[in-house]
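Engineer: How does the following fold in three dimensions:
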Amino acid sequence: MQRAEIVRIINQFLAEEFEISESALVPQALLIQDLGIESLDFVDIVVIIEQEFGFKATREDMLNVKTLDDMYDFIASRV
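Structural biologist: A predicted model of the protein is given here:
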């Protein structure tokens, strides 16, 4: 899967589920501080990763994911 496809899927999910403006979805955006994603929201993110990309992500995996770019890299390294 190409990185552009990963970016599209993740950004679409965040825009729809968390009502985040697409203009805010830039690679350097901090998930918590800039996008307002809360700790419980990471459960939803893990579920979408499992459904869309076919691998299990744990809470521990997500601890190192601070920015959108980190998330894209994490997913790209697993698919």
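Engineer: going forward, measure contacts between C-alpha atoms and count neighbours the same way
Structural biologist: Noted.
Engineer: Contact partners for I6?
Structural biologist: In this structure, I6 makes contact with Y72, I75, A76, judged by CA atoms under 8 Å, 6 or more residues apart in numbering.
Engineer: one more, for comparison:
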Amino acid sequence: MNTREEIFNDLRDMLETDFEIDRDLITMEALLGEDLDFDSIDAIDMIAQLQRQLKCRFTPEDFKAVKTVGDVVDTICARLQENS
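Structural biologist: You can find the predicted model right below:
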């Protein structure tokens, strides 16, 4: 099973590569909208990529309260735990 740190590092790699976000800005505390300039389309793209990479489904409710990179990591951890 993936650890929280592994999930963060994989997410960080994806955000840097696919969304061209400066790696130094991607911290657990970084706000998706304010710090990383993420909009709703970026969020949908990120969720689609996560579903493909992790081979699991997310619902809109899974990401409803997500505000930070750490929230995304927690959401992924919770979903992976449910599916194991």
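Engineer: For the contacts of I6 of structure 1, please prepare a markdown table with the additional fields distance to F42 of structure 1, neighbour count and secondary structure.
Structural biologist: A markdown table is the format used below for the contacts of I6 of structure 1 (distance: CA to CA, whole Å; neighbours: other CA atoms under 10 Å; DSSP: H, G, I helix; E, B strand; the rest coil):
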| residue | distance to F42 of structure 1 | neighbour count | secondary structure |
| --- | --- | --- | --- |
| Y72 | 14 | 19 | helix |
| I75 | 14 | 19 | helix |
| A76 | 18 | 16 | helix |
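Engineer: Which helix or strand contains M28 of structure 2?
Structural biologist: For M28 of structure 2, there is no host helix or strand (DSSP states H and E).
Engineer: For V43 of structure 1, state which of the contacts of I6 of structure 1 is nearest.
Structural biologist: Proximity of these to V43 of structure 1 (CA to CA) peaks at I75, which lies at 15.4 Å.
Engineer: Cheers, nothing more for now.
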